[in-house]
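Undergrad: Curious how this folds, go ahead:
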Amino acid sequence: MAKALSFGPDYGFGLYIHWPYCTRICPYCDFNVYAAKDRDNAPLNAALLADLERHRAVLPEHPPLGSIYFGGGTPSLMSAPAIGKLIETADRAFGVETGAEITLEANPVDISLEALEAWKAAGVNRLSLGIQSLDDEALRFLGRDHDSAKARQSVAETLQVFDNMSIDLIYARPGQSALSWKTELTDALNLGAPHLSLYELTIEERTAFGQRAKRGDIVPMPDDDQADLYELTQEVCNAKGLPAYEVSNHASLEAYMSHHNLTYWRGGDWIGIGPGAHGRLTVDGERIATHAALRPGDYQAAMDSAPPQSPGVMLSKLQNARELIALGLRSHEGFDLERIAVLTDHPVNRTALSEFETAGLIRRNGELVTLTPEGRLLADRIAAELSP
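TA: Alright, predicted model coming up:
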């Protein structure tokens, strides 16, 4: 039986905290980030705390938080006391479930046993480590500020303190061969992290790489070659016992899947605080999209001013349905046709559904629709064609 709503906190409730500063901005990065320099972080820390209190005022009926995620940017640049204060304030405002997943994204150069212990004492219980590559030449190309030796060391030290950890890698780099990627990926899997996030290099127009590609200095890998590397990735990870539970994410056990990201893919609610952070909230039975001011100064000024009359923009039933399909298809759980039917009078494209099933790109189990391994290569296209 379908739940009363097709979205909302019954499907998960999380908190995303965006820390926008980095010591170095990577040439491929398209996130809302700024150079850290010698900034006074106290005003931003105060604004984040104020934003939490504002959300509490409009969300009186929500359950305790099941996850907190510190993303960025480079949130490992935050002080451990500031991290702890945010977790404490979130707990006071909303409650935090016992055993809730609390993730901190970290840069390898910020890793030390002392820092790891301080983050753990502050309340963090999961680390996401952006090593990006284990190849020194690739790390230089990607503009990273660490080498492969530091990447390996940071994983080993993290595993001494955090059993639950993830590492990020970027592949499908220009000129990368299948053999070199297989070797690098196998090497990464042997480091022992129970979760890997594996992303194909995407060159966005407004990034430094985008400008270089426009000049012809970088030639992106052809789509067919990227697809070959994606399929190779699945083979290698499956053989090592880390199958994909989402298009780009792999875990050795269900316990190590990202609980926070599953809230996104399931259509749950999350609070988004920090410059440029997005959120999805259920208020009086309606789905609200929130988007904080992009620039840190504007965000801080907004927290010093009177609260807006509405927490965000109300999404239509059709927008909600399309989000549920697009996000749901990304994970191994898929999406439920019954949830879409309850939400909107606009039906899923049944003709496309049948064609994709016949082609072996999706599976049907009653009302549940999931992608096959082959379908994951076309996830965005399939979601678009199925959507009402």
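Undergrad: C-alpha from now on. contacts and neighbour counts both.
TA: Noted.
Undergrad: which residues in the stretch 151-300 of the chain form strands?
TA: 165-171, 195-200, 244-246, 249-251, 269-273, 278-283, 286-291 (DSSP state E, counting those that start in this stretch).
Undergrad: Pick the most deeply packed of those.
TA: Highest mean neighbour count among the strands of the stretch 151-300 of the chain (mean count of other C-alpha atoms under 10 Å): strand 269-273, with a mean of 26.
Undergrad: same for it, what does it pack against?
TA: strand 13-19, helix 42-58, helix 259-266, strand 278-283 (3 or more C-alpha pairs under 8 Å, 6 or more residues apart in numbering; DSSP states H and E).
Undergrad: at 6 Å what do you get?
TA: Applying 3 or more C-alpha pairs under 6 Å, 6 or more residues apart in numbering; DSSP states H and E, one finds that strand 269-273 contacts strand 13-19, strand 278-283.
Undergrad: just to revisit the earlier point, select, out of the strands of the stretch 151-300 of the chain, the one closest to A301.
TA: In terms of C-alpha to C-alpha, the element of those nearest to A301 is strand 269-273, at 13.9 Å.
Undergrad: mind checking how far the closest one is from the chain centre?
TA: 13 Å (C-alpha atoms, centre = their mean, to the nearest Å).
Undergrad: Give me the contacts around that strand.
TA: Contacts with strand 269-273, where a contact means C-alpha atoms under 6 Å, 6 or more residues apart in numbering, come from 8-9, 13-17, 278-281.
Undergrad: List just the nearest of those to L189.
TA: Checking the contacts of strand 269-273 against L189 with C-alpha to C-alpha, the nearest one is Y16 at 27.5 Å.
Undergrad: Could you report the neighbour count for the closest one?
TA: 21 (other C-alpha atoms under 10 Å).
Undergrad: next up, for comparison:
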Amino acid sequence: MLTGVEREKFELNSIFFGGGTPSLMPPQIVAALIDRASGLFTLAEQCEITAEMNPTSVEIAKLKQFADAGINRVSVGIQSLDPDGLNFLGREHSTEEALSALDGAQHYFDSVSADLIYGLPNQTAANWSHQLDRILSFGLSHLSCYQLTIEPGTVFHTRARQGDILTADDDDVADLYLITDERLKAAGLPGYEVSNYARPGKESQHNLNYWRSGSWVAVGPGAHGRLSTPKGRLVMENRKSPDGWLADVSANGQGCQHQTIETSRQSFEDYWMMGLRLNEGVPWPAPAALGGNDYELNTYWLDVFSAEGWLDLTSGYLRATLQGRLRLNTLLAHLLSDQHSDLRDQGQ
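TA: Model (predicted):
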């Protein structure tokens, strides 16, 4: 979809092998893909090349091979350091395997991240604090701590509809979030996004590109991409079926199932929904290429939330404060609402 000239202008700052269990791939395929990418595009001098991995013995055994293949950063899907938590989440690895994976990853990679999930039913502050202390003892440069959410199409969603209580109380979850922010900041990993914490300079460049409304190329079954074009942001969605994707690539040279240009409104909303997740925020107003000339945030709610201390506008950047990030979905719903109807509702 990109011409040779367009590819030459497209510098890759990151490559991310994600989408489940990419570390089950033979390392030689990883090496070949990186080599191919470097032939098609210009790779940045400090290109971040990440692979997600699960902490199983099979994947741990491949760490050195992946480092030799060109991976320079790994993200380990720990999810929990509590046996009961792992069982609840349906994870196949043990706590011991998780700790072994972290130890092994640090031996071969300078940049290691781990994922944890909080907000499980009846989870206590003491339980979560203990898990944070254990993982901080490894001196990792990056942590992702996600609130447990129930996604449609999952077993959890089916159970929730049947009445099972599968997440902690909202107030308890908020307390766990504040504990996370405090503990990790004190350990030298300040938050830089709603769910991500890193030592300065170790932030995930790949994910920062998402949150800053950058461009990325979709490669592989089910992958999604965005490219900035003169006509607007091009949205790409590849076929989900591996067999179908391979068939399309063989027949057409690419496996993209849907392509569309975002509307100005879609780009505007995406800019704020992604950008306000960042602790630093994003430039305000939105750039013209992302709907800034056509739309503006609801200034009534912007003033209300700023007065509450949930938003901060400084030096041309709008950011959500810690208390604002706790209620970010509510803030976004109001900021992106129609100002005239809101004023009518307020009797103004």
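Undergrad: tm score of chain vs chain?
TA: Overlay of the two chains. TM-score (TM-score structural alignment, normalised by the length of structure 2): 0.90; 334 aligned residues with a C-alpha RMSD of 2.1 Å.
Undergrad: And the strands of the stretch 151-300 of structure 1: which comes nearest T351 of structure 1?
TA: strand 244-246 (25.0 Å).
Undergrad: residues in structure 2 aligned with that closest one?
TA: Mapped onto structure 2 using TM-score structural alignment, strand 244-246 of structure 1 covers residues 191-193.
Undergrad: Return the mean post-superposition distance for that stretch against structure 1.
TA: Mean deviation of stretch 191-193 of structure 2 relative to structure 1 after superposition (mean C-alpha distance after the TM-score superposition for structure 1): 0.4 Å.
Undergrad: Turn the helices and strands packed on strand 269-273 of structure 1 into CSV, including distance to E338 of structure 1.
TA: As requested, those are exported to CSV (distance: least, C-alpha to C-alpha, whole Å):
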stretch, distance to E338 of structure 1
strand 13-19, 22
strand 278-283, 20
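Undergrad: now the angle from the top strand by length along structure 1 to strand 165-171?
TA: Counting residues, the longest strand in structure 1 under DSSP state E turns out to be strand 96-106. With axes from the mean of the first three to the mean of the last three C-alpha atoms, to 10 degrees defining the directions, strand 96-106 of structure 1 sits at 40 degrees from strand 165-171.
Undergrad: who are the neighbours of the helix or strand that comes right after strand 96-106 of structure 1, in terms of helices and strands?
TA: Using DSSP states H and E, the helix or strand that follows strand 96-106 of structure 1 towards the C-terminus is helix 113-122. Applying 3+ C-alpha pairs under 6 Å, 6+ apart, we find helix 113-122 of structure 1 packed against helix 80-94.
Undergrad: repeat that with 8 Å
TA: helix 80-94, helix 148-161.
Undergrad: and the shortest one, how far out from the chain's middle?
TA: What that stands for is helix 148-161 of structure 1. 22 Å.
Undergrad: where's L139 of structure 1 relative to L242 of structure 1, distance?
TA: 24 Å (C-alpha to C-alpha, to the nearest Å).
Undergrad: in structure 2, what residues pair with the longest strand of structure 1?
TA: Strand 96-106 of structure 1 maps onto residues 43-53 of structure 2, going by TM-score structural alignment.
Undergrad: what about the matching stretch, distance to the chain center?
TA: 15 Å.
Undergrad: After superposing, tell me the mean distance of that stretch to structure 1.
TA: Averaged out, stretch 43-53 of structure 2 is 0.7 Å away (mean C-alpha distance after the TM-score superposition for structure 1).
Undergrad: What lines up with N349 of structure 1 in structure 2?
TA: Checking TM-score structural alignment: N349 of structure 1 goes with N298.
Undergrad: what about that match, how many neighbours?
TA: For N298 of structure 2, using other C-alpha under 10 Å, the count is 19.
Undergrad: just the one 3 residues further on next, same as before
TA: One way to gauge burial is a neighbour count; for W301 of structure 2, by other C-alpha under 10 Å, it gives 19.
Undergrad: List the buried residues of the host helix or strand of it.
TA: Using DSSP H and E, W301 of structure 2 maps to helix 299-308. Using 16 or more other C-alpha atoms under 10 Å as the test for burial, helix 299-308 of structure 2 gives 301-302, 305-306.
Undergrad: Next: stretch 72-88 of structure 1.
TA: 72-77, 80, 82-87.
Undergrad: Tell me the one of those residues nearest V313 of structure 1?
TA: Distances from V313 of structure 1 to these, taken by C-alpha to C-alpha, are shortest for G72, at 23.5 Å.
Undergrad: The closest one -> structure 2?
TA: Counting by TM-score structural alignment, the partner of G72 of structure 1 is G19.
Undergrad: G297 of structure 1 too?
TA: In structure 2, G297 of structure 1 lands on D243 (TM-score structural alignment).
Undergrad: Next, work out how far apart its match and Q28 of structure 2 are.
TA: In this view, D243 of structure 2 and Q28 of structure 2 are 21 Å apart by C-alpha to C-alpha.
Undergrad: before we move on, what about R226 of structure 2?
TA: 28 Å.
Undergrad: For the lengthiest helix in structure 2, buried residues please.
TA: Longest helix in structure 2, counting residues (DSSP state H): helix 170-186. Using 16+ other C-alpha under 10 Å as the test for burial, helix 170-186 of structure 2 gives 172-174, 176-177, 179-181, 183-184.
Undergrad: sorry, back to before: identify, from the buried residues of helix 299-308 of structure 2, the entry nearest to P283 of structure 2.
TA: Checking these one by one against P283 of structure 2 (C-alpha to C-alpha), the nearest turns out to be L302, at 14.7 Å.
Undergrad: For that closest one, which residues are in contact?
TA: For L302 of structure 2, the contacting residues are 311, 335, by C-alpha atoms under 8 Å, 6 or more residues apart in numbering.
Undergrad: try 7 Å this time
TA: L335 (C-alpha atoms under 7 Å, 6 or more residues apart in numbering).
Undergrad: In space, not sequence, find me the middle residue of structure 1.
TA: Structure 1 has N261 as the residue nearest its centroid, 5.8 Å off, counting by C-alpha atoms, centre = their mean.
Undergrad: I'd like to know how far the alignment partner in structure 2 of that residue sits from R277 of structure 2.
TA: When structure 2 is aligned by TM-score structural alignment, N261 of structure 1 is paired with N207. Using C-alpha to C-alpha, N207 of structure 2 is found at 11 Å from R277 of structure 2.
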